[in-house]
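K.L.:
With the sequence up front, the predicted model follows.
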Amino acid sequence: MADSTPSYDGPRVRFAAGTVQVRPAGPVPVGMLAGRLSVLSPGTERRHLAATVSGQARDAGYMSLGEGSEGWVLAPVPHGAAFAPSMAGALAVPRGTSLPVAAVGRFQLMAALGLARLPAADVPDAVVVGSGPVALGCVLALRRRGAERTQVLTARRHAPIGRAPGATCVSEVEPGSARLVIDATGRPEKAAGLVAAGGTLGILGTPDEDSTLPALAAHRGGWTIIGLHELAPAPDGAYQHAYTDAVSWLTEHLDPRLVASWCRRVPGHLAPQIFELLDRPGRPAEPVLMFEWAA
């Protein structure tokens, strides 16, 4: 008989009727870790929040950190939820890893698994569309694969992603000029116009169900289009291995103060205010936002 024990309990943030609701903490079930920090995925969560205006309510978030006897564990559960450390998809954070590196490394993991599908020698100077946490993880993963220069297409002036090694923020890119374009916004139809003949379009940000791509332009241009979703089929153990490699590389190659500058920790009870700011000019500058949950 299959085990019916839930893998997590007590999510702290709920989307309902277009509003963000914070729930009180409950007791942590025996055998589970308390969710102490959770990481915001702005694009996906804004889309989920908007869907509740006319659709069903849902728990928010998908990335929480808890600390156990063996160290920190990062699990794919809603904001602030307690979780079983052995649940599917849980990642052991290597000992000695700072929490900013643990969070940034999670976004680098997303890109690393997808970029592994590119030909081994094909790491041209790339264009990454977007400047949020997914884009940051992508720029870092490209650098690790040998990219010397990555253009980051963003409307945000002085975006913190511009401090990543090799990254240059630009407000425009010549159409049809880039050999490798990676969309990290969930709107690949806009990124597609930048792809050169014979080039590659990588879809890293999750698009809407009704998103479309210019099939005729792809056909005539001989493009390669690659889905870069982190949960696409991969060998056993690849997820943990890629995560360990990502945080190890960040720890060894980047100044910890730089990694920390990309992160902001916010008390979890302020989640409604943070979500309200995401679509406004005054939103937090840091690409990686973490909610802190008190017991």
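P.N.:
That came through fine.
K.L.:
From here on, just use CA atoms for contacts and neighbour counts.
P.N.:
Will do.
K.L.:
Now tell me what touches the helix or strand encompassing Ile226 from outside.
P.N.:
According to DSSP states H and E, Ile226 maps onto strand 224-227. By C-alpha atoms under 8 Å, 6 or more residues apart in numbering, the residues outside strand 224-227 that reach it are 114, 117, 198-204, 218.
K.L.:
what are the ranges of the helices in the stretch 51-200 of the chain?
P.N.:
Ranges of helices in the stretch 51-200 of the chain, per DSSP state H, counting those that start in this stretch, are 99-115, 133-144, 188-191.
K.L.:
one step back: what element comes up after the strand holding Ile226 heading to the C-terminus?
P.N.:
helix 238-253.
K.L.:
the inter-axis angle of that next one versus helix 133-144?
P.N.:
Comparing the axes of helix 238-253 and helix 133-144 via axes from the mean of the first three to the mean of the last three C-alpha atoms, to 10 degrees yields an angle of 70 degrees.
K.L.:
before we move on, what SS does the residue lying closest to Ala295 once chain neighbours are set aside have?
P.N.:
Distances taken as C-alpha to C-alpha, 6 or more residues apart in numbering place Ala25 nearest to Ala295, at 6.5 Å, with adjacent residues excluded. Of the three states, Ala25 takes coil under DSSP: H, G, I helix; E, B strand; the rest coil.
K.L.:
Ala25 is in contact with Arg12, isn't it?
P.N.:
Yes - the pair Ala25 / Arg12 is scored as a contact, 7.0 Å apart, by C-alpha atoms under 8 Å.
K.L.:
Compare these two and say which one has the larger neighbour count.
P.N.:
More neighbours surround Arg12 than the other of Ala25 and Arg12, with 25 against 16 (other C-alpha atoms under 10 Å).
K.L.:
what's the distance between that one and Glu292?
P.N.:
11 Å (C-alpha to C-alpha, to the nearest Å).
K.L.:
Need the residues touching each of these two.
P.N.:
If you check Arg12 and Glu292 against C-alpha under 8 Å, 6+ apart, the residues they both contact are Gly80.
K.L.:
Asp236: how many residues sit nearby?
P.N.:
8.
K.L.:
same check, this time on the one 4 residues further on
P.N.:
By other C-alpha under 10 Å, 16 other residues sit near Gln240.
K.L.:
Put this next to the first one:
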Amino acid sequence: MTPSANTGTGTGHHRYVGARVRLVAGRARLQPPVPTPASMVAGRFSVLSPGTERRHLAGGASRDAGYMTLGRGSDAEGWTLAPVPHGAAFDPTLPGAVTAPPGVPATVAAVARFQQLAVIGLARVPPYTTLHGTVIVGSGPVALGCALELLRRGAIGMRVITTRRHPAIASVPGVRCAPWLHGTHPGDSGLVIDAAGTPERAAALLGPGGTLGLLGTPPRTAAVTALGAHRGGWTVIGMHELAPAPPGYYQDAYTTAATWLAERFTPGQLSAWCRIVPGAEAPEIYRLLGSPGRPAEPVILFDWEAR
């Protein structure tokens, strides 16, 4: 998602500088801070995307790590979230950056970034599809954003299928969690959203004429059989956030999510889904990815000014 060098380049000029975490031989290593150029915004917080980072760690290649970094020019401005590595200073005008409304806390801005994916993805669902009783596969940050967006759209009776014993997503109003047990879930759901990159598992939950939404990024080896879709009369929808959309829609979707979250939930409620961790602890958090010791909150924010 981001260039692999410590100084990224865009259209002939630097777009970010000073990535704070680099993956080397399957491990995360802290990098020293560098001065922020006058034309850039300092990276204050950064968002951990567990699934993306696990794939990068498994790949073993050396690269700057990170999904999204937050910065702003002054306290009066809204947070800008840019697709650059952890803690890097960045050009706020770079493509893919979004800006939260002024006054929105960093935790809300981070959670809204994942809800934005569902704002965009659910807009592709056929209008005749009921959102009530939607099944979400997964309980990480993408699944959390999906559940929140379904709640915003008035859905009730959401069911989350997860391997976690005590998922934080269970505290989203209207969500009921169930463990994944192979072969025990009936294939009778009208709308199933795969938020874990496991489309085969999600497809097994679909009923005849159902809709399968691919919101999580699947591995290259994942597949949903054409025969199964043909016989089941399924609609299969790609929900990638960067799929073609009208100009301005990307920012509009983010503003919708951030505004609603700020109005709907208190900071205390958000703390169940988003934890702020000092940036110096990033290597340890990376080491715990995929293990039972990983923080329970789906969204992790690294704070690069924490002492």
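P.N.:
Looks like it came in fine. The shown structure was predicted, so the numbers you read here are calculated from the model rather than taken from an experiment.
K.L.:
if I line the two up, what does the residue nearest to Ala295 of structure 1 land on in structure 2?
P.N.:
Aligning on TM-score structural alignment places Ala25 of structure 1 opposite Pro33 in structure 2.
K.L.:
ok, its match - contacts?
P.N.:
Counted by C-alpha under 8 Å, 6+ apart, Pro33 of structure 2 has contacts 18-20.
K.L.:
Looking at these, which is nearest Gly290 of structure 2?
P.N.:
Arg20 (21.7 Å; C-alpha to C-alpha).
K.L.:
what about the corresponding residue of structure 1 for the closest one, distance to Met290 of structure 1?
P.N.:
When structure 1 is aligned by TM-score structural alignment, Arg20 of structure 2 is paired with Arg12. For Arg12 of structure 1, the distance to Met290 of structure 1 (C-alpha to C-alpha) stands at 13 Å.
K.L.:
cool, Trp249 of structure 1 as well?
P.N.:
Taken as C-alpha to C-alpha, the span from Trp249 of structure 1 to Met290 of structure 1 is 21 Å.
K.L.:
Mind checking which of the two has more residues around it?
P.N.:
Using other C-alpha under 10 Å as the criterion, Trp249 of structure 1 and Met290 rank with Met290 on top: 26 against 16.
K.L.:
Please point out which of the contacts of Pro33 of structure 2 structure 1 shares.
P.N.:
Conservation of the contacts of Pro33 of structure 2 in structure 1, assessed by both residues aligned by TM-score structural alignment, their matches' C-alpha atoms under 8 Å: retained contacts are 18, 20.
K.L.:
Just give me the neighbour total for the residue lying closest to Glu286 of structure 1 once chain neighbours are set aside.
P.N.:
Closest residue to Glu286 of structure 1 apart from its sequence neighbours, by C-alpha to C-alpha, 6+ apart: Trp262 at 4.9 Å. By the criterion of other C-alpha under 10 Å, Trp262 of structure 1 has 24 neighbours.
K.L.:
Could you check which residue of structure 2 pairs with Trp262 of structure 1?
P.N.:
So Trp262 of structure 1 corresponds to Trp273, using TM-score structural alignment.
K.L.:
Can you tell me what Leu118 of structure 1 aligns to in structure 2?
P.N.:
In structure 2, Leu118 of structure 1 lands on Val125 (TM-score structural alignment).
K.L.:
burial measure for that match, as a count.
P.N.:
With other C-alpha under 10 Å as criterion, Val125 of structure 2 counts 20.
K.L.:
Now it. Nearest residue, chain neighbours left out?
P.N.:
Per C-alpha to C-alpha, 6+ apart, closest to Val125 of structure 2 is Ile237, 7.2 Å.
K.L.:
same check, this time on Asp183 of structure 1
P.N.:
That would be Val129: by C-alpha to C-alpha, 6+ apart, it lies 4.9 Å from Asp183 of structure 1.
K.L.:
was I right about the one you found contacting Gly186?
P.N.:
No - using C-alpha under 8 Å, Val129 of structure 1 is not in contact with Gly186; the gap is 9.6 Å.
K.L.:
more crowded one of the two?
P.N.:
Val129 (29 against 19).
K.L.:
quick one on the thing from earlier: state the span of structure 2 onto which the strand holding Ile226 of structure 1 is aligned.
P.N.:
With TM-score structural alignment as the criterion, strand 224-227 of structure 1 aligns to 235-238.
K.L.:
The matching stretch vs structure 1, average distance?
P.N.:
Here the mean offset of stretch 235-238 of structure 2 against structure 1 after fitting is 0.6 Å, by mean C-alpha distance after the TM-score superposition for structure 1.
K.L.:
Ala197 of structure 1 pairs with which position in structure 2?
P.N.:
Per TM-score structural alignment, Ala197 of structure 1 is aligned with Pro208.
K.L.:
so how far is Val160 of structure 2 from its match?
P.N.:
Pro208 of structure 2 is 20 Å from Val160 of structure 2, by C-alpha to C-alpha.
K.L.:
who's more crowded, those two?
P.N.:
Per other C-alpha under 10 Å, whichever of Pro208 of structure 2 and Val160 has more neighbours is Val160, with 28 against 14.
K.L.:
I'd say the more buried one and Val172 touch.
P.N.:
No - with contact defined as C-alpha under 8 Å, Val160 of structure 2 does not reach Val172; the gap is 10.6 Å.
K.L.:
quick one: contacts of stretch 177-194 of structure 2?
P.N.:
129-131, 133-138, 159-165, 170, 202-216.
K.L.:
hmm, try it at 7 Å
P.N.:
134-137, 159-163, 170, 202, 204-207, 210-216 (C-alpha atoms under 7 Å, 6 or more residues apart in numbering).
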